[in-house]
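Trainee: predicted model and sequence follow; I will ask about them next.
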Amino acid sequence: MPVRKRVEAFVDAVVNGDHGEAIANFYHPDASMQENREPPREGRDQLIVHEQAGMRRIQSMITHQPEAVLVDGDHVAIAWTFDSVGKDGVTRRLHEVALQEWRGDRIARERFVYDSATAWQPVSSPDNSKD
């Protein structure tokens, strides 16, 4: 079961931008991640490779402070907002809830829940800012 300070350290690592490093430091070697109801990706090394590949496809990622972080024993829920700035300069936003199962002080399983119809919709472009 994670202590709240450990969960907060994970949140800080993600907000500060190096998602691959956060995976390396906070996930079990046999951890899994799952997008909505898609098949899970398995193994920390593969999770890092997948994350790094995604980051190479964009210009930058802005991770906002979570709206909520709930810790209940081995279960953690985090309400995230991410802004992805594409190589085309367009900013797209994702609101998601990460449902995590921790084993000790590391994440063993994580499932991301979001509305796929509104995921990564543009919120601004180089020519026209929208909020």
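Mentor: Perfect, thanks for sending it. Residues are numbered from 1 along each chain as shown.
Trainee: from here on, contacts and neighbour counts on C-alpha atoms
Mentor: OK.
Trainee: which is the succeeding secondary structure element to whichever strand or helix holds residue 54?
Mentor: Using DSSP states H and E, residue 54 sits within helix 44-56. Next helix or strand after helix 44-56 toward the C-terminus (DSSP H and E): strand 58-63.
Trainee: in that following strand, which of the residues would be classed as buried?
Mentor: Judged by neighbour count using 16 or more other Cα atoms under 10 Å, the buried positions of strand 58-63 are 58, 60, 61, 62, 63.
Trainee: tally of neighbours for residue 54?
Mentor: 10 (other Cα atoms under 10 Å).
Trainee: cool, and the one 10 residues further on?
Mentor: Residue crowding around residue 64 was assessed by other Cα under 10 Å; the count is 16.
Trainee: the structure to be compared is supplied as follows:
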Amino acid sequence: MPTPDTIERFISRVESNLHAEAVEEFYTADACIQENQSLPRIGRNPQAARERVMLARTVSATSQCVRPVFVNGNNVVIRWIFHFEWADGSFTHMEELAYQRWEGERIAQETFFYDPAQAVPQKR
């Protein structure tokens, strides 16, 4: 079960747009990450690399935790709002719920729930 301090440090990393670093610090080596009903992705290192590639395409990013954070034993639910400005002038604004299962102080499984229409970049 994660401590409240660990959860707060995780949230702080993400809100600082250190997404890849948050994955490296807080996920198990064989973490399972899934978006909606898509196939799960396995592994901390591939997920961290994916985050780096995504953030490298941004001009700016904002990541915000909307409180409260729900914790029940090893299960944590965080509501996030993300705003990404892309190099081509488009933007993506997303709100999602992250359902996490922690093993001690690390995330072993995470499923993101969001409306897929939000993932389509919008033009100004």
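Mentor: Looks like it came in fine. Treat the numbers as computed from the prediction; the structure is a model and nothing was measured.
Trainee: before we move on, back to that, farthest pair within the buried residues of strand 58-63 of structure 1?
Mentor: Farthest apart among the buried residues of strand 58-63 of structure 1 by Cα to Cα are 58 and 63. That separation is 13.8 Å.
Trainee: residue contacts, residue 62 of structure 2?
Mentor: 15, 17, 81, 82, 83, 84 (Cα atoms under 8 Å, 6 or more residues apart in numbering).
Trainee: export those as TSV, with columns for neighbour count and secondary structure.
Mentor: Below are those laid out as TSV (neighbours: other Cα atoms under 10 Å; DSSP: H, G, I helix; E, B strand; the rest coil):
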residue	neighbour count	secondary structure
15	19	helix
17	19	coil
81	15	strand
82	16	strand
83	16	strand
84	20	strand
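Trainee: what about structure 1, which of these hold up?
Mentor: Contacts conserved in structure 1 for these, using both residues aligned by TM-score structural alignment, their matches' Cα atoms under 8 Å: 15, 17, 82, 83, 84.
Trainee: not counting its neighbours along the chain, what's nearest the second one?
Mentor: With Cα to Cα, 6 or more residues apart in numbering as the measure, residue 63 is the residue that lies nearest to residue 17 of structure 2, at 6.3 Å, once sequence neighbours are left out.
Trainee: residue contacts, the one you found?
Mentor: Counting by Cα under 8 Å, 6+ apart, residue 63 of structure 2 has contacts 14, 15, 16, 17, 80, 81, 82, 83.
Trainee: same question for residue 107 of structure 1.
Mentor: 26, 27, 28, 31, 100, 101.
Trainee: where do the strands of structure 2 begin and end?
Mentor: 27-35, 41-42, 58-72, 75-86, 91-103, 106-113 (DSSP state E).
Trainee: can you redo these as CSV with distance to residue 120 of structure 2?
Mentor: As requested, the strands of structure 2 are arranged in CSV below (distance: least, Cα to Cα, whole Å):
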stretch, distance to residue 120 of structure 2
strand 27-35, 15
strand 41-42, 21
strand 58-72, 14
strand 75-86, 11
strand 91-103, 7
strand 106-113, 15
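Trainee: tell me which of the ones you listed sits nearest to residue 119 of structure 2.
Mentor: strand 91-103 (6.3 Å).
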